[in-house]
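Undergrad: Build me a structure from this.
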Amino acid sequence: MSVLSLAPRALYEEVAELLRQRIFSRELEPGSWIDELKIAEEYGISRTPLREALKVLAAEGLVTMKVRRGAYVTEVSDKDLTDVYHLLALLESDAAGVVAQRASDVELTELQTIHAELEGAIGQRDLFFAINERFHMRLLEIADNRWRMQMVTDLRKVMKLNRHNSLLKTGRIDDSLSEHRAVMAALLAREGELAMQRMQEHFHNGLEAAT
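TA: As a prediction, the model looks like this:
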């Protein structure tokens, strides 16, 4: 009897993840040109897997390919941000409404635990962002719509291109945490409409801070 083995992660996928993290950390700044020769040399790879990785990032909106000029880290305009936040507000508020009405007590307790971690991350910007994203993604998992999850995942990648700007605004982390408390309270009360409203407000305020 033959044993099936899973294929290892493709090299271009590994390279895409490395570049994705460099973009999110601002090591590769929005608008900057991506030096393919230099990066291929750094990673000890040929340009073929690097170009495949850039195609992946271009499909995600993180990289922009320019004819005869190469690849650039995408610059997000105010309109881009407005469009992204608008869609995220619609998708995630809908998910919050579903969770308030259908989540099990165990799932709500899990969200409450993540929220408690968020409360403890004040003053640690990067940690706060990581826990915040984990809360949102877990809420989406509980809402259980893979198409919504896929769309939100892609939109959040674009949002991250601008995320540090929003955090630099005085008091935004405190405000964001307060908004999370309101969302969590509505979820625990199993008030679907209120949970949707609170999540909409959360993204509306996030957009104001990001632009």
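Undergrad: C-alpha only now, for contacts and for neighbours.
TA: Noted.
Undergrad: mind checking the SS state of the closest residue to residue 49 other than its chain neighbours?
TA: Of all residues not flanking residue 49 in the chain, residue 12 sits nearest, at 4.6 Å (Cα to Cα, 6 or more residues apart in numbering). Following DSSP: H, G, I helix; E, B strand; the rest coil, we place residue 12 in the helix state.
Undergrad: For residue 12, give me its contacts.
TA: 49-50, 52-53 (Cα atoms under 8 Å, 6 or more residues apart in numbering).
Undergrad: Narrow these to those in helices?
TA: The helices in this structure, assigned by DSSP state H, contain 49-50, 52-53 from the contacts of residue 12.
Undergrad: residue boundaries of the helices in the protein?
TA: 11-24, 36-43, 47-60, 78-102, 105-119, 125-143, 146-160, 163-167, 172-188, 192-210.
Undergrad: Including distance to residue 70, could those go into TSV?
TA: Converted to TSV, the helices of the chain look like this (distance: least, Cα to Cα, whole Å):
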stretch	distance to residue 70
helix 11-24	15
helix 36-43	8
helix 47-60	10
helix 78-102	22
helix 105-119	40
helix 125-143	31
helix 146-160	20
helix 163-167	25
helix 172-188	36
helix 192-210	28
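Undergrad: and residue 30, which of those helices is closest to it?
TA: helix 11-24 (7.7 Å; Cα to Cα).
Undergrad: and for comparison, fold this next one:
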Amino acid sequence: MRALASSLHDDVASQLRDYIFDGQLRPGSFIDEVALCELWSISRTPLREALKVLTAEGLLRHEPRRGCFVNEVTAQDLDNIFPVIALLEGRCAFEATQRATPEDLKALEVWHRRLQQHAEAGRINDYYQANFAIHEAIIQLASNKWLTQTIDDLRKILRLARLQQLYAPGRLQQSLAEHLAIFAAIKAGDAAGADAAMQHHLLQQREALLDLASFSRSVLTV
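TA: So this is what the prediction gives:
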């Protein structure tokens, strides 16, 4: 029975996580426990266990006597996290380059063709999914469980804001060019070049978020 209860709250946590990442629950949104229990036909116990999991992950915050809310990533959070994840994913690109087989490169080639097609068509959500898959593939190729675990924790937080950066003017094509530079270094067997290109790519995401915030403020003041 305990295993079943654990499995249920894990499923609820996964579903709630998807709601947040899909934008159905926006940053700052209140988690209506009664409504979710009715929607998913579950009791409060697995939901509350799931809320504890997502709070520990940093996706939710609990406010005494008020309940849980979807966390809002601050500018300081982004300034702190992006340089760290840039170093970590850069190292993944380095190790992935050393391990990549011809079959791995063919698979990455397919993903990059899709990425380019989505960029050319302006399909931001599809681009983001392909982009995420490429990052995931490079992390898996690195085959370093410590890097994977640490990056996974940070990515959960960044996913609250990361998609937004693709809406910055000119960012979609810039992101594509950065990805193609990473892939070119991996194909060439240039591990240090792949590391540097990946770090540049991640740091540019932070710059794009800053540009988007500045652009939004300028539009509001016109």
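Undergrad: circling back to that earlier point, drop anything exposed from the ones in helices among the contacts of residue 12 of the first structure.
TA: Neighbour-count burial (16 or more other Cα atoms under 10 Å) applied to these gives 49-50, 52-53.
Undergrad: Which of those sits closest to residue 198 of the first structure?
TA: Minimum distance to residue 198 of the first structure across these is 37.6 Å, recorded for residue 53 (Cα to Cα).
Undergrad: Tell me the counterpart of the closest one in the second structure.
TA: Residue 53 of the first structure maps onto residue 50 in the second structure when the alignment is built from TM-score structural alignment.
Undergrad: Contact partners for the most centrally placed residue in the second structure?
TA: By Cα atoms, centre = their mean, the second structure has its centre lying nearest to residue 159, at 3.7 Å. Contact partners of residue 159 of the second structure, counting by Cα under 8 Å, 6+ apart, are residue 21.
Undergrad: now swap in residue 17 of the second structure and tell me
TA: By Cα under 8 Å, 6+ apart, the neighbours of residue 17 of the second structure are residue 54.
Undergrad: Could you tell me how many residues sit around the nearest residue to residue 128 of the first structure once chain neighbours are set aside?
TA: The shortest distance from residue 128 of the first structure to any residue other than its chain neighbours is 5.2 Å, reached at residue 121 (Cα to Cα, 6+ apart). Counted with other Cα atoms under 10 Å, residues neighbouring residue 121 of the first structure total 19.
Undergrad: Please identify the residue in the second structure that aligns with residue 121 of the first structure.
TA: In the second structure, residue 121 of the first structure lands on residue 118 (TM-score structural alignment).
Undergrad: Can you tell me how far its match is from residue 137 of the second structure?
TA: 18 Å (Cα to Cα, to the nearest Å).
Undergrad: thinking again about what came up before, quick check, the match of residue 121 of the first structure in contact with residue 126.
TA: Yes. With contact defined as Cα atoms under 8 Å, residue 118 of the second structure and residue 126 form a contacting pair (6.3 Å).
Undergrad: Tell me the spacing between the residue nearest to residue 49 of the first structure and residue 60 of the first structure.
TA: With distances taken as Cα to Cα, residue 12 of the first structure is found 15 Å from residue 60 of the first structure.
Undergrad: and if you look at residue 203 of the first structure?
TA: In terms of Cα to Cα, residue 203 of the first structure sits 21 Å off from residue 60 of the first structure.
Undergrad: picking that back up, out of the ones in helices among the contacts of residue 12 of the first structure, the closest to residue 35 of the first structure would be?
TA: Nearest to residue 35 of the first structure among these, with distances taken as Cα to Cα, is residue 50, at 10.6 Å.
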